[in-house]
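A.B. asks: Below are the sequence and a predicted model for it; my questions follow.
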Amino acid sequence: MKFGAAIRRHTAAVRAMVVFTIILGIAYPLMVTGIAQLAFKNKANGSLITDASGQVVGSSLLCQQYVDKNGDALAQYFQARPSNASGGPTDPGCNYTLSGGGNRGTNDPTLKDTIRGRIDAYAKAYSIDPAKVPEDAVTASGSGEDPGISVENADYQAPSVAKARNLDLSVVRKAIKENTDGRNLGFLGEEYVNVVTLNLALDKNHPVAAAG
């Protein structure tokens, strides 16, 4: 009798495992995937973006580098925030090989020197007072792959981009506004400009000859 009871208990456990495997391992993932594809297809597939020809060129969630063959920033493009590998506008961020935070404290002399160098480089590149350099222009995001910059940062870069593309500044500022995302739920976080979609829009509407 004891042996039979043990067999029944083990059989019940096996049946429960099979049932929950089907429900939680197959049915539930398929249901969630189906809902995501129906209601949030673009986000579920990685928020991919395409160029004018319809070719996928990246994701709106990940920054890209806009540099010449020497690795220097191209003036006709807006630049993302620096990464742990970059020093400023002429040494662009978005380095996927060094993704993540630097984990340096505010009293770290290396961090201070890095930030000071980025401030000087940004101020020189965009002809502004070093005291006015936006914080996000000289500090890396947590991932180092953030495509968003502050509106202030974009506004300071705008004259350089307009000049390189031979455009009126108002045209570039309009593109900035069209690629600015508001606060989450209307009050969380800050507005930010998506550099990837902004540069893609400029290339689509105001193309320039390829450089580097």
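C.D. replies: Okay, I see it.

A.B. asks: switch to C-alpha atoms for all contacts and neighbour counts from now on
C.D. replies: Noted.

A.B. asks: Can you show me the strands along this structure?
C.D. replies: 48-50, 56-59, 148-149, 180-181, 192-194 (DSSP state E).

A.B. asks: so what's V193 up against?
C.D. replies: Applying CA atoms under 8 Å, 6 or more residues apart in numbering to V193 gives the contacts 148-151, 154, 176-177, 179-181.

A.B. asks: Next one for the comparison:
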Amino acid sequence: MLNLLRPALTLVVAMTAFTGLIYPLAVYGIAQAVMPGRANGSLIERNGIVVGSVLIGQNFMDHRYFWSRPSATIPQPYNAAASSGSNLGTTSVKLKDRVRADVAHLIQTGIAQPVSADAVTTSGSGLDPHVSPAFAESQVARVARARGLQPAAVAALVAQQTENPTFGIIGEARVNVLELNLALDALKM
């Protein structure tokens, strides 16, 4: 019996050490050496203070800023510890009511119509930091008015911050809302 137990225990200890310690430390070391910014969460700092991550949306509500798409994380929007979709299907009355209310609110605040789909729908993770160029452009007049800027200057900033599809074919054009708002803050009034 001991002849069977000893190799099994040795294998369990060796695999635990390899998969639980050696391999993770090796991957961590390689990531820190090759791409430390990404390995540490793609954080954005301003004046030595972390203001967010390129990978996680934020809940901008002030009219002076571009708004993100809705977040599905509950109870706090854009809570990375609660990443998930809403699990509400297209026939859900709760989803339809929320979308109607969001559309009405956006129209009331002056968002150009038609309202972009990503303005009222959540992403699969509930944390998407990007909006479509159409949603960003529909907010230009509101943001320019709130900041006392020329709409053309704000629209040019949106165009400058628009990212093309990855490798020109993967995904769609998109605008990172945090980076856009930081560039907006840096814009001279």
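C.D. replies: Now that the structure is in, tell me what you want to look at. All figures in this text were calculated on a predicted structure; none of them were measured in a lab.

A.B. asks: Quick TM-score on the pair, please.
C.D. replies: The TM-score (TM-score structural alignment, normalised by the length of structure 2) is 0.84; 187 aligned residues with a CA RMSD of 2.6 Å.

A.B. asks: The counterpart of S125 of structure 2 in structure 1: neighbouring residues, count only.
C.D. replies: In structure 1, S125 of structure 2 lines up with S143, judged by TM-score structural alignment. When neighbours are defined as other CA atoms under 10 Å, S143 of structure 1 has 16 of them.

A.B. asks: which one is L180 of structure 2 nearest to, not counting chain neighbours?
C.D. replies: Q161 (6.1 Å; CA to CA, 6 or more residues apart in numbering).

A.B. asks: picking that back up, could you find the closest non-adjacent residue to the match of S125 of structure 2?
C.D. replies: G100 (4.2 Å).

A.B. asks: To which residue of structure 2 is the one you found aligned?
C.D. replies: Using TM-score structural alignment, G100 of structure 1 lines up with S84 in structure 2.

A.B. asks: and if you look at I176 of structure 1?
C.D. replies: Aligning on TM-score structural alignment places I176 of structure 1 opposite V158 in structure 2.

A.B. asks: now I49 of structure 1
C.D. replies: Using TM-score structural alignment, I49 of structure 1 pairs with I44 in structure 2.

A.B. asks: my guess is its match meets R38, correct?
C.D. replies: No - in this structure, I44 of structure 2 is not within contact of R38 by CA atoms under 8 Å, at 10.9 Å.

A.B. asks: can you count the residues close to the residue nearest to S143 of structure 1?
C.D. replies: 16.

A.B. asks: Pull the contacting residues for it.
C.D. replies: 84, 141-144.

A.B. asks: now the helices for structure 1?
C.D. replies: All helices of structure 1, identified by DSSP state H, fall at 2-20, 28-39, 41-44, 109-126, 151-165, 169-178, 195-205.

A.B. asks: Save these as JSON lines, and put in distance to K132 of structure 1 and mean neighbour count too.
C.D. replies: Shown next, in JSON lines, are the helices of structure 1 (distance: least, CA to CA, whole Å; neighbours: other CA atoms under 10 Å):
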{"stretch": "helix 2-20", "distance to K132 of structure 1": "59", "mean neighbour count": "11"}
{"stretch": "helix 28-39", "distance to K132 of structure 1": "43", "mean neighbour count": "13"}
{"stretch": "helix 41-44", "distance to K132 of structure 1": "36", "mean neighbour count": "14"}
{"stretch": "helix 109-126", "distance to K132 of structure 1": "8", "mean neighbour count": "17"}
{"stretch": "helix 151-165", "distance to K132 of structure 1": "10", "mean neighbour count": "20"}
{"stretch": "helix 169-178", "distance to K132 of structure 1": "19", "mean neighbour count": "16"}
{"stretch": "helix 195-205", "distance to K132 of structure 1": "20", "mean neighbour count": "20"}
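
A.B. asks: out of the ones you listed, which comes closest to Q64 of structure 1?
C.D. replies: With CA to CA as the criterion, Q64 of structure 1 lies closest to helix 195-205 of the helices of structure 1, at 6.7 Å.

A.B. asks: any idea how far the nearest residue to V56 of structure 1 once chain neighbours are set aside is from I149 of structure 1?
C.D. replies: Nearest residue to V56 of structure 1, sequence neighbours excluded (CA to CA, 6+ apart): T50, at 4.2 Å. T50 of structure 1 sits 21 Å away from I149 of structure 1, going by CA to CA, to the nearest Å.
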